[in-house]
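In: here is a sequence with its predicted model. Questions after.
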Amino acid sequence: MRHHRNSENVNAGSMADIAFLLLIFFLVTTTISTDAGINRNLPAFCPTNDCATLTADNNVLRIVLNNSNDILMNNKLVPLNAISQQVSNFVNNNGDNSCSYCSGEQLLTASDNPQKAIISLEHNRQTSYELFIQVQNSISKAITDLREVYSQNNFRKSLSDLSSTEIEEVRKAYPLIISEVETN
């Protein structure tokens, strides 16, 4: 007579518990990286269907990034390091002499005041992502520098030391209005 040897059964009930505990451990201890994006506010909701307003040409600064990664500002080729200063001059122009805190040259070809200044950023699909981000950073730097000067002059504090109501006043004085257009 042959002996059949039965294999012993292993109690695997606690294996599920161990696997579950390991899963929880790795979920809790793992860091999830978040992508940094461009901090922009969406346009406000328009309650009526007639929200298109005409803007004077002098209040729009057109920046075009073409497929050769050239930067054209109002149809003139400019280097990347000149964008911040030119955006600052455009926004701070005070063309209509209504801005008491602006120190611009009051040129007829630049914005009437900071609230009317619009920066139109056009880019081609072949424009490099790095150039697009660098131009966005230059625009943001220009507005931040203007806000810092306003903060120092009006509140005698740095922009980072302002209260939330003071920050709101600074943002109203120098709003960041960017219109982004993608061309083919």
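Out: The structure has been received and is ready for your questions.
In: drop to CA atoms for contacts and neighbour counts, all remaining ones
Out: OK.
In: chain center to the longest helix along the chain, what's the gap?
Out: Using DSSP state H to define each element, the chain has its longest helix at helix 129-155. In terms of C-alpha atoms, centre = their mean, to the nearest Å, the centre of helix 129-155 is found 10 Å from the chain centre.
In: contacts for the next helix or strand after that helix, please.
Out: Sequence-wise, the next helix or strand downstream of helix 129-155 (DSSP states H and E) is helix 164-173. Contacting residues not belonging to helix 164-173 are listed as 114, 115, 147, 150, 151, 159 [C-alpha atoms under 8 Å, 6 or more residues apart in numbering].
In: ranking these by neighbours, who comes first?
Out: Using other C-alpha atoms under 10 Å as the neighbour test, the contacts of helix 164-173 are led by residue 114, with 25 neighbours.
In: name the residues of stretch 173-180 that come out as buried.
Out: 173, 174, 175, 176, 177, 178 (16 or more other C-alpha atoms under 10 Å).
In: if you drop the residues flanking it in sequence, what lies closest to the second one?
Out: What that stands for is residue 174. Using C-alpha to C-alpha, 6 or more residues apart in numbering and skipping residues adjacent in sequence, the residue nearest residue 174 is residue 114, 5.6 Å away.
In: show me the helices in this protein, by range?
Out: 13-29, 83-91, 129-155, 164-173.
In: the shortest one - contacts with which helices or strands?
Out: In terms of contacts (3 or more C-alpha pairs under 8 Å, 6 or more residues apart in numbering; DSSP states H and E), helix 83-91 is packed against helix 129-155.
In: alright, now check it against this:
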Amino acid sequence: MGRRATPEVNAGSMADIAFLLLIFFLVTTTIEKDKGIARQLPPPIEEELDVVIKQKNLFIVNVNKSDQLLVEDELMELKDLRQAAIDFLDNGGAPAGSPEYCNYCKGKRSAESSDNPQKAVIAVQNDRLTSYEMYISVQNELVAAYNTLRNRESQRLFGWDYTEMKKGIDEGQITGEREDLIQEQLKEVQELIPLKLSEAEPRKSGK
């Protein structure tokens, strides 16, 4: 009596099935998008520059290991940070007639706060144990402060919001000659309200 042959497994078919399962997994699986900050970094500086910043032109933001916000040596709620940054940037403290006078600033013009947006610098330092969520939230509030002022100036000069036009160009909705024109106008607004956001190396917890 003859022996029954053992059926062979078709390795080629198994590979095809595995490939199809992989494609199915990639198509049907939802991968959560990480939060992050989209920001264009300035070009590297070829030589070191000694920059002296007046204390009144420096807005210091600290975040400790417990995610507490200390702004200009005072505790502050996150919800108040944006307006505090706007008040600092838009202060316009340089006296009238001086080269640093800001004729478009609408702040209190306090001699103890920033001279103009070009001179104003926001310095941020976090603790190494600061949560990533708090880090992102602080950055978002500060960038929103800059964008609020940029929107105001772009409305005054051109009748549109800076953030909307920037988004339109980034997403390819504005192209051609109009894009070239808008890009020049965006640069003009950026010169009026430059984003000068400095971030120090995170300090060790407890310091």
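Out: Arrived safely, thanks for sending. Remember, it's a predicted structure, so these values are computed and weren't measured experimentally.
In: related to what we said a few turns ago, okay, the helices of the first structure, which one's buried deepest?
Out: Mean neighbour count, computed with mean count of other C-alpha atoms under 10 Å, is highest for helix 83-91 among the helices of the first structure, reaching a mean of 22.
In: tilt between that one and helix 129-155?
Out: 50 degrees (axes from the mean of the first three to the mean of the last three C-alpha atoms, to 10 degrees).
In: what residues in the second structure pair up with helix 83-91 of the first structure?
Out: Using TM-score structural alignment, helix 83-91 of the first structure corresponds to residues 81-89 of the second structure.
In: need the residues that contact the matching stretch.
Out: In contact with stretch 81-89 of the second structure (C-alpha under 8 Å, 6+ apart) are residues 59, 107-108, 113-114, 116-117, 120, 138, 141-142, 144-146, 148-149.
In: make it 6 Å
Out: The contact list for stretch 81-89 of the second structure, computed with C-alpha atoms under 6 Å, 6 or more residues apart in numbering, reads 117, 120, 141, 142, 145.
In: aligned counterpart of residue 54 of the second structure in the first structure, please.
Out: That one, residue 54 of the second structure, aligns with residue 56 by TM-score structural alignment.
In: swap in residue 184 of the second structure?
Out: Using TM-score structural alignment, the partner of residue 184 of the second structure in the first structure is residue 165.
In: ok now the match of helix 83-91 of the first structure, how far from the chain's centre?
Out: That offset, for stretch 81-89 of the second structure, works out to 15 Å (C-alpha atoms, centre = their mean).
In: so which of the helices of the first structure is nearest residue 182 of the first structure?
Out: Closest to residue 182 of the first structure of the helices of the first structure is helix 129-155 (C-alpha to C-alpha; 11.4 Å).
In: find me the equivalent region of that closest one in the second structure.
Out: Per the alignment by TM-score structural alignment, helix 129-155 of the first structure matches residues 132-158 in the second structure.
In: how much does that stretch stray from the first structure?
Out: By mean C-alpha distance after the TM-score superposition for the first structure, the fitted stretch 132-158 of the second structure averages 1.5 Å away from its aligned residues in the first structure.
In: what does residue 169 of the second structure align to in the first structure?
Out: Using TM-score structural alignment, residue 169 of the second structure has no partner in the first structure.
In: mind checking the SS state of residue 169 of the second structure?
Out: Following DSSP: H, G, I helix; E, B strand; the rest coil, the label given to residue 169 of the second structure is helix.
In: that one: neighbour count?
Out: Counted with other C-alpha under 10 Å, residues neighbouring residue 169 of the second structure total 16.
In: just residue 104 of the first structure next, same as before
Out: Counted with other C-alpha under 10 Å, residue 104 of the first structure comes out at 19.
In: next up, the contacts around it.
Out: 92, 93, 94.
In: of these, buried ones?
Out: Of the contacts of residue 104 of the first structure, these count as buried by 16+ other C-alpha under 10 Å: 92, 93, 94.
In: quick check: chain neighbours aside, which residue is closest to the aligned partner of residue 179 of the first structure in the second structure?
Out: Residue correspondence to the second structure (TM-score structural alignment): residue 179 of the first structure is matched to residue 198. Leaving aside its chain neighbours, residue 198 of the second structure sits nearest to residue 123 (4.6 Å; criterion: C-alpha to C-alpha, 6+ apart).
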